[in-house]
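Participant: Sequence and predicted model, in that order:
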Amino acid sequence: MSLTLSLRTALSGLTAAQAALQVTSDNIANASTPGFTRKTVDLESRRVVGQGAGVQTGEISREVDEFIISQLRSQRSAVGEYSVRDRFLQQIQSLFGSPENNRTIPNGITELMTAFEKLAVTPEFAANAVEVVNAARQLGQLFNELAVTTQDLRLDADAEIERLVGIVDEKLGSIAELNAQITRATTLGQTTAALEDERDRLLGDVAEYVDIRVFSRTDGSVDVYTGSSRLLVSGGTAKSLTHSAATQVSASIGYVDPDDSAYPGAITGIFLDGTAAGDDITAEIASGRLKALIDMRDTEMPNLQSEIDRLSQSLSNEINAVHNAGTAFPPPSSLTGSQSFDGSDVFSATGSVRIAIVDQSDGTVVETTDIALGAFTTINDVVAAIDGMANASASLDSAGKLVINATTSGYGIAINEMDSAVTVIGTETRGLSHYLGLNDLFQANVSTSQYDGFSTGRQSSSTTAMGIAGTLTFAANGISTTAGYAATDSLEDIAATINANATLTGANIAASVVDDGGGRRLIVRDGDQDNFIITDSGSFLSTASMTSNATSASTVFSVRSDVITDPARISRAELSSAGGLAPGDIGITTGDSTIASDLAGILAADIPFSAAGGLSGTTTTFARYASSILSVQSTIAAEAENQLEFNNSFLTTLEARNSATSGVNVDEELANLIILEQSFNASARVLTAASDMLEELLNIVR
């Protein structure tokens, strides 16, 4: 070997040691830097004409296990999802209360029942009526607070979706930029290790929000896909991800899947590189923070809302049915309905109702009439019959609510439902006073009607054949039409048949199929909020548990304002149903507690509940149904907490495995530093010796 070659060989050793020292120093300096991976320099033997000629530095490479990194991304998605679920569900728990918390709906129902029982024992005590009103108001407030907060949480979730989508979009753009830089560096033969570290860090961040798959390309760049194989990043190009948050939500406002005929809904989707239905990837997101937020907004919160709506609607309906069957003592001089009507609204009923004008001082009958309802076809017929009494007037006010007034001071109005049965939908009927809402205890705190929209209970599928056949008959102001259904028809088919009916379309009556928990339900509404009746020659209405639409029932659940103002209006007695009741007879007695006892009894009775939200159909008491809602929420919250704990533990294990492969061990690096220092010194000594020998040789030649 020539002295010149020796010099060059020693110099290459110095250069290689210097490069390795730089990498080792960088490793030590970044030992605690998140996302940094240990780097190594590939050293290659250099040969000239088959003879060793020193060493040359190769690529600076990262010590990584791509399989573990892929697992880490998937696990970060899982942890991101369950951390969001846990946070939201804990918020619900804090609002809904725990089983031992006194301020819960089950306890509120029990307190109302206790108040009715006290009223039944001593109906003449005014304080007992006040206690009933207070218990009813507190229960209403619990329903209202839970419903409002549920919708607030949905709105928060949607706003969070918009924020996170913006973050993901920004990070995808950064990944595309890094791809371009890595490709350029690879082409120029420059190191890309630091750029790849930054890209992996960003990919891990994105995985926390949405499930992704990553594929490497030969030019050093990567392609990023969603779990459903939608392309997010290709080389140096990133697709845009967008979502516009809703400004308000309610129980009747939600996201609609692109496959649904009602698409788009009031809540928009998450769009990938466009705004068409085909660009909506909301339903395709399978894990990550976004998945949890979507589930909270579109499933968990609506489930809870549906359950409390079902409870509040059933509670209101059953209590009002009993309350309308009785009267206060003394009976009020005026009754105002809670339901709105047009005078020409269709009316269908059987049986008769008893209305009496009584002396408020002692309950003596002044005038009584039993009104047969079978021949009446419109609300105007009902109004005219009542208005025909000598000591009472009846009319619809500006809101379409029936108002009955005793025309003489000191007289009151009492009603006995008798066997009156007014058709609501199908075979569901109500007594006349209940139908009109004349003596309701609970009512909606907004002007509305229970007869302008109907909903089925939750069905497991909207595309499976119902297996029943028949004809639905729709009767409304000035119209009557039918819509047939066959045994092969599904919920979607029945909705389509209703919407294809020109008469119904002209009356602005439309059907839609919406999500409800793990299933679907059919809603039929009049867009003009006009009342209508549906009857059935088959069994669809009963099989599907179709009744007045309960959507938002808990939001507007409240005690009637006139009852709050005057607790003495609480029903406790019953107008005599004796045959031949005549003026001068005792119609009501002050100690009668028949209705107060019945009100307490209905709260202890088993009531049928159709499927709603995450609860199956069942027959149980109101308090037990409310407890089941609380119990289900507690179970869901506990499951989310357990899953978060488990997935965090697994993530920690994966991070430890990754650190063992990619992390910097400072002790090892320091030991390597000593070896490199010795190598550098040895190469320097060789270089010095070769230089001295070369100089000596030159001196000899001279």
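Facilitator: Right, received. Where do you want to start?

Participant: CA atoms for contacts and neighbours, from now on please.
Facilitator: Noted.

Participant: my guess is residue 83 meets residue 644, correct?
Facilitator: Yes. Contact criterion CA atoms under 8 Å: residue 83 and residue 644 qualify, at 6.1 Å.

Participant: what ranges do the helices span in the stretch 601-702 of the chain?
Facilitator: 622-662, 666-701 (DSSP state H, counting those that start in this stretch).

Participant: okay, pairing it with this:
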Amino acid sequence: MSLNALNTSTAGLKLTQAQLGIVSQNIANAGTVGYVRRTLDPVTTGPGNSGVASGTINRSLDAAALKQLRLETSGAGYTTVLSSVLSQIDKLYGTPGSSTSLDGLVNGFSSALQTLASDPTSAAARSAVVTSASSLASQIGGIAGSVQDLRSAMESQLSQDTTQANRLLKSIADLNTRVSQASDGANKADLLDQRDQAVNSLSALMDVQSVPQSDGTVSLITTTGVTLVDRGNPTVLSFDSRGTLSPDSQYSTDPSKRGVGTITAKTPGGATIDLVAAGAIRSGSIAAELEMRDTVLPQAQRQLDDLAAGLSRSMSDNQAVGTAVTAGGKSGFDIDLSNLKAGNAITLTVKDGSGTRNLILMPSYTTPPASPDASLTDDPNATVVPFTIPAPPATPSASDIASAISAKLGSSYDVSASGPSGTVRILSNGTPTLLAANASVTQPASPTDKGTGTQLALFVDSGNKNGLYTGSFDGGSQLTGFAQRIAVNPAVVTNTAMLVTQTSTEVSDSSRPQALYNALNTTQRTFSAASGIGGVNAPTTSSVSGFARSVIASQGAAAASAQDLDEGQGIALATAQGRFSSQSGVNIDEEMSKLIELQTAYTANARVLTAARDMLDALLRI
């Protein structure tokens, strides 16, 4: 009987000592990031389960809480980048209402034009218009340059995050191998903690799911099903960074057209996947950086390009609106296309069996004509019909334009020169029905042209030898990056009288400055759907000053929304962290209470052992 008691108390002492070690380890690591509370499960031994022995060391891991924690960690990584970048964009426009903000400079330019219209003979008023126009152009260019700096920063951060993700994937695969080979329970628990912490860190970069395997390893996949780790075999990620990005540096699935870096994954199975083209990364900081670089920031650039283009063309273009006509039983429009230039798109609104849509007739100086993608025009859903017109110094006549358009439109339309010089008549032969015809036609023949109308090339394209801005696609889109190239016409800077005098007017005539003021503030122009101001896939109609205010408002609203989203996600992450900590973390009070219980149990076992020893000593002395 005493021998059984001796064996039992000895085993109890060993078990209690082991449990004390586990509790002490828990208390010592209470503040260690990634540490999961340990427990020791005893096992019964001996005849009739009369004995006890140390069992296995287990981690008190709540798998559901861990899964939720990783989900919220990915979400927080995404919203943090989103909020940070959108806040930076919003700050670029300045404090609304201040004299140095974008809207303040637009208002300043408007006021300068209004002052000149009231006193066209004032040299000071003319200089004020040039100065305010220069400040506005410079501000637009500065904001656009900063937007591209942010895109380049996203490109750089993507490179760094991809490298970090690669290191984590390799580390997880290595830990998988060590876990499968570990025989010591304490060592295995430590390895599992390290692996979970590495997966958590990876979750901040990209969305991942962990799939446990029977040998203790895990496989990692993205939420879209791309394998990242297969037991001890990691996927190798690479990023071909392009460094500093320009406005025309865009993502394309065609490698020959791609101007930005992409993330390529070589999976354990040997497959090579373009993760960006596959849309495989949907959360985490990497997903946000891709969205910023390829969608949000290019849209911000497009807004600025559209604003710069609208500002330039509002000063220099005639807004041609078709006049409805009926001839020979056919209906259509007469439209004045005098001085038509490459890029001065003509928009026909038509209706047929498929509904209402736009045809964009795009003049070009090249043969064959430049054929832009519809996404680069005002309406991405339009059908673009390019045609060739005579290049400068020739001026295309109405007959030239009509013949070129007719050759492209085919038998559905009758196109001819009609009425006053430069007027083109476009009639429908039945189906489709013509509903409207509009065009924005650049009037000055050159930047130095004083003109015979109220239009003036006040703003020019500094990247094209200070040439006219017409929206041309010859040699590439003139619109792309124009915000960084817009400048005040040097000819106007040198001769400010051009702000007032036309070929046949006096210096006291206020018609030109008044027309320029109206073009900025009241004349309605169409701005592209790609700017995002008019909603999804919808062009917007606004004055130039109104469009500027809409751009500022949209960026402010986006920044505020992103900040709210990030704050909400922060709360969700904190809740997930709290839940995981309560289930799998170390509670000092509980561990101290358990420590006291184990000390008491140790003392009890020691007393049994002492009593058994005394009994054996007494027996031996008999």
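Facilitator: That came through, no problem. None of the values given here were measured: they were computed from a predicted structure.

Participant: Looking at the helices of the stretch 601-702 of the first structure, spot the one closest to residue 211 of the first structure.
Facilitator: Each of these was scored for nearness to residue 211 of the first structure using CA to CA, and the closest is helix 622-662 (15.2 Å).

Participant: what range in the second structure does that closest one sit on?
Facilitator: Mapped onto the second structure using TM-score structural alignment, helix 622-662 of the first structure covers residues 544-584.

Participant: Show me the contact partners of stretch 101-119 of the second structure.
Facilitator: Stretch 101-119 of the second structure has contacts (CA atoms under 8 Å, 6 or more residues apart in numbering) with 93-99, 122, 125-126, 128-129, 132-133, 135-136, 139-140, 508, 510-514, 516-517, 520-521, 545, 548-549, 552.

Participant: Starting from residue 621 of the first structure, give me the distance back to the aligned residue in the first structure for residue 103 of the second structure.
Facilitator: When the structures are aligned by TM-score structural alignment, the residue of the first structure matched to residue 103 of the second structure is residue 106. Using CA to CA, to the nearest Å, residue 106 of the first structure is found at 10 Å from residue 621 of the first structure.

Participant: Which one's more surrounded, these two?
Facilitator: For residue 106 of the first structure and residue 621, the more surrounded residue by other CA atoms under 10 Å is residue 106, and the numbers stand at 21 against 18.

Participant: List the contacts of the residue lying closest to the more buried one once chain neighbours are set aside.
Facilitator: Excluding its sequence neighbours, the residue lying closest to residue 106 of the first structure (CA to CA, 6 or more residues apart in numbering) is residue 623, at 4.6 Å. Residues counted as contacts of residue 623 of the first structure (CA under 8 Å, 6+ apart) are 105-107, 109-110, 603.

Participant: Kindly present these as JSON lines, with separate columns for secondary structure and distance to residue 286 of the first structure.
Facilitator: Shown next, in JSON lines, are the contacts of residue 623 of the first structure (DSSP: H, G, I helix; E, B strand; the rest coil; distance: CA to CA, whole Å):
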{"residue": "105", "secondary structure": "helix", "distance to residue 286 of the first structure": "34"}
{"residue": "106", "secondary structure": "helix", "distance to residue 286 of the first structure": "36"}
{"residue": "107", "secondary structure": "helix", "distance to residue 286 of the first structure": "38"}
{"residue": "109", "secondary structure": "helix", "distance to residue 286 of the first structure": "39"}
{"residue": "110", "secondary structure": "helix", "distance to residue 286 of the first structure": "42"}
{"residue": "603", "secondary structure": "helix", "distance to residue 286 of the first structure": "43"}
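
Participant: Just the closest of the residues you listed to residue 242 of the first structure, please.
Facilitator: When the contacts of residue 623 of the first structure are compared for distance to residue 242 of the first structure (CA to CA), residue 105 wins out at 39.6 Å.

Participant: What residues in the first structure pair up with the longest helix that the second structure contains?
Facilitator: As far as residue count goes, and with DSSP state H defining each element, the longest helix of the second structure is helix 123-181. Residues 126-184 of the first structure are matched to helix 123-181 of the second structure when aligned by TM-score structural alignment.

Participant: After superposing, tell me the mean distance of that stretch to the second structure.
Facilitator: Taking mean CA distance after the TM-score superposition for the first structure, the mean distance separating stretch 126-184 of the first structure from the aligned residues in the second structure is 0.7 Å.

Participant: just to revisit the earlier point, what's the mean gap between whichever helix or strand comes after the longest helix of the second structure and the aligned bit of the first structure?
Facilitator: Heading C-terminal from helix 123-181 of the second structure, the first helix or strand you meet, by DSSP states H and E, is helix 185-205. Overlaying the first structure shows helix 185-205 of the second structure at a mean distance of 1.8 Å from the equivalent residues (mean CA distance after the TM-score superposition for the first structure).
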